[in-house]
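K.L.:
need a 3D model of the following:
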Amino acid sequence: MNSALVSTYEEIDRLLETTLEVDDYVDLETLKAPAVHPDFAPGALAEPIRPPLAPALRNAPIYREPEAPKGLAGAFGGKKKHATAIEVAKAEHEKSTRAHQSYVVERTAEHDRAMEKHAAAEQDRLAKLAKAQERYQAECQQREVDAQARNEELTKFINDLAFDVPTAIEEYVGIVLSNSVYPDAFPVEHDHSFDLSTRELTMRVFVPEPSVLPTVKEYRYVKAKDEIVATQLTAKAQKDRYSAAVHETALRTLDEIFEADRAGKIQSIALTVGVNRVAPATGLPETVPLVQVAAGRDTFSQFNLADVVPVETLKHLGGALSKNPFDLLPADTGRGVRQQGK
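P.N.:
Alright, predicted model coming up:
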C-alpha cells in the first residue's frame, strides 16, 4: 500500500521531468504500415476425417471330415456310421459357410454405408474449408484495402501539414497530446485551435480538481487495535503538490508542442490551464483558470527546463497565476493572456 502511494506521488511530482526524458516529435511516416494478416486457422476443417476401418471379419469355417473308424470299429458297421457322420459334417459345414457368407455380406454392407457417410462428411468438410479460405482471402483483401486507404490518408495528412493546412496542424497537435500520458491520479484533457494568420496555437488544458488527488501520507499497522490506520498529508503538503502539478502541467504542455513541432509551424502558444467544475454559487458548469500564459517559440526554446522552478518560469513569461490553486482561486485573467507582464 505504501509503495503504491510513493509511486503515485513520484509520478505526480515528476510531470515536467517525465516529458523532458522523451522526444515528443512524431514521425508520421512511421505510422504507415502494411496490412498484417493473421495465419489462416481453419481449425478442425484442416484435418481430413479419418475413414472407417475395414471390418475385422471372422475366418471362414473350415471343413474337417470325421476320421474313419479303425480296426474292429470299421468291421462292425463303422463304415456306415462314418458315412453318416460325413454327411452330417458336410451339412453343418455348408450351413456354417452360408452363415459366414451372410455375415461377410452384412459387415461389408455396413462398411460400405460407413464409407459413403465418410465420403459425404469429407466432401462437406472440403466445401466448408473452401468457404473458409474464400472468407480468409476476402478478409485479407479488405485488410489490404484498409491499409492502403490509411496510408493514403497519412500521405495526404503529411502533405497538408507541409503546406500549413490549419486542420492538419491541429490534428498533429492532437496526436502529440494523445502521446502525452499523465498519471492515473492526475488525468489531464486538452482542447486546442490554430490560427494560421498569427501562427498561434490557443490551448486549454483541464486538470483534475484537488479533491481527486490522494491525501494519505502513509499507512501504518496499529498492533493494539489490529488495524491499518492512514496518516494524512498536511494541508501544506497537499497544496504544494497540487500547485506544483498545475505549474508543471503548463510548462510540460508548452515544451511538448514546441519540441514536437520541428518544422516551426507554431510560433507561439496561448495557454490556459484550468479546472472544470460545478460552480458552488450557481450549480452550473464552469472552468476555473489557474494559469494563463503566452510563450513564443524563440523565447521558450532558450530555457533549460531541467533546472527551472516552474512557477518562476511562468512568472517570467508574464503569466497570470492563481494565488491559491488548491482552493481553486481563479487567476487574474482580466488583462488577457497577451497583456500579462506589460
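K.L.:
please count neighbours and contacts with C-alpha atoms only from this point.
P.N.:
Will do.
K.L.:
just to check, residue 274 is in contact with residue 203?
P.N.:
No: contact criterion CA atoms under 8 Å: residue 274 and residue 203 do not qualify, at 10.8 Å.
K.L.:
now show me the structure for the sequence below, then we'll compare the two:
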Amino acid sequence: MQRQHQRQVETETRRRREEGRQARAYQRLATQEYRQYRQAEARRRTEELDAQVAALQGLLAAGCQASAFRASSLTRAEEMPPFDPGQLAWPVRMPDPSQYQAQGGWTANRRAQVQAEVQARFERDWHAAQAAEAQRQQQLAALQRDYEQRTEAQRAEVRRHNAGIGEVTEGVRRGDPDSVIEYFSAALYSSTAWPEGFPRQVAAAFDSAARQLVLDWELPGYDVVPEAKSVRYVPAQDEDKETARPAAQRRGLYREVLAQSLLLVLHQLFAADEYGTLDSVALNGFVDAHDPATGRRTHIFLATVMAQRAAFTGLHLEQVDAVSCLTEALRGQLASRPDQLTSVRLGRKPQDVGNHVVTHGGDEEPDLYDMDPIEFESLVASLFRAMGMQAVTTQRSNDGGVDVDALDPTPIRGGKIVVQVKRYRSTVPPTAVRDLYGTVQDVGANKGVLVTTAGYGPGSHTFARGKPLELISGGELVDLLHRHGLRGRLGEGGRPTPVQPSPFSPATAPDGHNVLGMTWSGGVALDVCALVCRGNRVLSEDHFVFFNNRQTPDGSVRAVPAAAPDKAALRVSFDALPEAADRFVLVAAVDPEVNPEADLSGFTDACIRLLDPAMTELGRLEVSDGRSGETALVLGSFRRRSNGDWDFVLGGKGYTGGLEQLVQEYGIEVE
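P.N.:
From the prediction side, this is the model:
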C-alpha cells in the first residue's frame, strides 16, 4: 500500500509538472504571438505614413495623368429606362369552357339543372374575368400615361440642364466674366486629383481685357504632412513609440506640397481651356489660419504666381522639381517658412479686378435676407440637387408661379416637384400656400414645396395638412443648407439667427446621449454597424461596432436592443467621441448567414430616427434605398464641424463585396 501510494504521488507530481510546462509553453507562445501582432501593427502604421508621404510627393504627377475637364462631361443624356408594366403586361386569363362540363344527374330534369348551374358558373367567372381585364387595361393605360409624363418631364429637365451648360460655354467663348468664372470653378471642383481632406475654397475674378483669370485658392495646412516618421513596438513597455519626422524634412515636404498644389491648379485651368479664353492666370495660395501677430483667423498667403499660357504649356510637369519650377521657371513666390505662416507679397488679387468676385467654399455665411433674389433661388435649387434631386431655376417671366423646377427620381414616391421661394422677414400669409396648391394642380406636379426665410402661421399649416405640400421655414432652411454642405444665415450682424436645434444635434439629448433607431421595409436581414473615423479611416479595429464588437473601448458608441418600429439601434454619446474622430459613419450590410443569396434591392423606405434617452422621437432622416447586386451600403455619416456640432451627410455608396469590402475601404484588415 505504501509503494502504491508512493507511485500515485509520483504520478500526480509528474502530471502537475507537465501541466506547468504546457502552461509556460502556451504563455510563451501567446506572448510571442501578441508581440508579433503588435509589431505587425506598428509596421502597418509605418507603411501608412510612408504611403501618405508618397501620395503627397506624387500629387502633381498623379494630377497630370487625369483627363482634362470638358463642358461636355456635364451634359446629360436623354436616354430613359424603357416602360416596364410589370404584372400588368399579362392579360387576365379567360375561363376555359371545356373546364365547365356538367357531371351527374340520373334524370333528365336533374341533368338539365346541373347543366344550368355549370353554365351560370361559367358566365359568372367569364364576366369577372372580363371586368378584371378591363381594370387591368385601365391600370396599364394610367401607368403608361404616368410613365410618359415622367419621362417627358425628365427629358425637359435634361434639356434645360444641357441648355444651361450651352449658355455657360457660349459665355466662355464670348469672354463673359461670370461664365468664365463658373466654367473654370467647375473645372477645379470636378477634379479627382486632390486627396481627401484637401480644401477647395476659391475666390475668382476675370479680367476680360487682359484675358487673365485671377483667383485665390486655399492650400492645405501644415498638418497635412505627418508629424511621425515611423512607429515601432517596444515590448518592455508594451507600447508603440513614434519616431518624429525631422523638422527640416517636414518643412521641406510641406513647401513641396504647396508648390505642387499651385502648379496643379494652373495645369487644370489651362488644360480645361478648350476655347482659348485665358492668356494668363494670376494665382494666390492661402491657408485659413490664426494670424500669429493678431491671433485672429484670416487668410495667410503662402505662395503666389502669375503664369502666361505660352510659358506654362511648355513645361514638362511630370519631371520638374515643383519648388524650383514655381520659384525659378515661373518666377513665383513661396514662403521660406510656411510652417511659421510667413506670408508673401501678392501681385494681383481678385478684388483688384473691376467685375464681381465670385467665392466658393469657405466659412463665410451669406445673409439670406440680403441675398439677391435670383441668387437665393439658385441657392434653393442647389439645395435640392444636394439632396439627390434634379433641380433648375425657371425663367423670370412666364414661370406660372414656379421659382424652381425639381424632379425626385425616387421610384413610387418621387416625381415632379414645384418650388416657390419667399424671401420674407414676416410670417408668410396663408394665401401664398393656397396659391402654391393651385399651381401644383395646374401643372400636374406630385408635390409643392414653399421655402421661406420667415415662418408660417397656424392657418398655413392647417390648409397644408393632408395635401401634397411641404412648408420649410427659415430655421429649417438654414439647417438643411448646413446639413448638405451649403451655407446661409438669417441676419443678426453676421451670426446665424437662433433656430430650432437640428434634429441630429447631440445637444437634443438631456443626459448626453442619443439613440439612433434604424427602420426599413423589406424582409432582408441586415447588420447595422458604425465606424468611428478620422477622415475615411477608422481610428482602430475596436472603433468598428458590429455584431462581434458591441461597443467602442470608451463606450461612446454601443449597440442596443431595438424597440418597434426600429429593426436596429445604436446608442451614441457625441460629446464623448474621441477627440481624434471627426466622422461617425453608419453602414448596413446583408447578413450572409440568414440571407446568403440576398442583396439590397429589397432595402427601401429606410430612415434613421433620432431618439432621446426616454425613447422620444426628436427627428428622422430618410436614407438611400439599396440597389440590386449590392450587399453593403453607407447610410450616411455624422461629421464634426469647427464649432463642435455634428452635421449629417447622406451616404448612398454601395458595395457588391458586402461588409468585408466596405470596412477594408475604411482601413480594417479582414482575414
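K.L.:
before we move on, back to that, so between residue 274 and residue 203 of the first structure, which is more surrounded?
P.N.:
Neighbours were counted for residue 274 of the first structure and for residue 203 using other CA atoms under 10 Å; residue 274 has more, 26 against 20.
K.L.:
doesn't that one lie inside a strand?
P.N.:
Yes: assessed by DSSP: H, G, I helix; E, B strand; the rest coil, residue 274 of the first structure belongs to a strand.
K.L.:
give me the nearest residue to it, chain neighbours excluded.
P.N.:
Of all residues not flanking residue 274 of the first structure in the chain, residue 289 sits nearest, at 4.1 Å (CA to CA, 6 or more residues apart in numbering).
K.L.:
what's residue 124 of the second structure aligned with over in the first structure?
P.N.:
Aligned by TM-score structural alignment, residue 124 of the second structure pairs with residue 113 of the first structure.
K.L.:
what about that match, how many residues nearby?
P.N.:
The number of residues packed near residue 113 of the first structure is 12, by other CA under 10 Å.
K.L.:
check which helix or strand covers it.
P.N.:
Residue 113 of the first structure is part of helix 79-162, with elements assigned from DSSP states H and E.
K.L.:
ok, the nearest residue to residue 632 of the second structure once chain neighbours are set aside to residue 606 of the second structure distance?
P.N.:
Closest residue to residue 632 of the second structure apart from its sequence neighbours, by CA to CA, 6+ apart: residue 589 at 4.1 Å. Residue 589 of the second structure sits at a distance of 13 Å from residue 606 of the second structure (criterion: CA to CA, to the nearest Å).
K.L.:
who has more neighbours, the two?
P.N.:
Per other CA under 10 Å, whichever of residue 589 of the second structure and residue 606 has more neighbours is residue 589, with 25 against 18.
K.L.:
rewinding a little: and the helix holding residue 113 of the first structure, how far from the chain's centre?
P.N.:
39 Å (CA atoms, centre = their mean, to the nearest Å).
K.L.:
cool, stretch 204-218 of the second structure as well?
P.N.:
Distance of stretch 204-218 of the second structure from the chain centroid (CA atoms, centre = their mean) equals 31 Å.
K.L.:
onto which residues of the first structure does it map?
P.N.:
Residue span in the first structure matched to stretch 204-218 of the second structure, by TM-score structural alignment: 192-206.
K.L.:
tell me the buried residues in that stretch?
P.N.:
192, 193, 194, 196, 199, 200, 201, 202, 203, 204, 205, 206 (16 or more other CA atoms under 10 Å).
K.L.:
and if you look at stretch 150-158 of the first structure?
P.N.:
150, 151, 154, 157, 158.
K.L.:
would you mind measuring from whatever residue of the first structure lines up with residue 271 of the second structure to residue 14 of the first structure?
P.N.:
Using TM-score structural alignment, the equivalent of residue 271 of the second structure in the first structure is residue 259. According to CA to CA, residue 259 of the first structure stands 18 Å off from residue 14 of the first structure.
K.L.:
when those two are compared, which one has more neighbours?
P.N.:
residue 259 (19 against 16).
K.L.:
would you confirm that that one contacts residue 23?
P.N.:
Yes: Residue 259 of the first structure lies in contact with residue 23 (CA under 8 Å); the separation is 7.3 Å.
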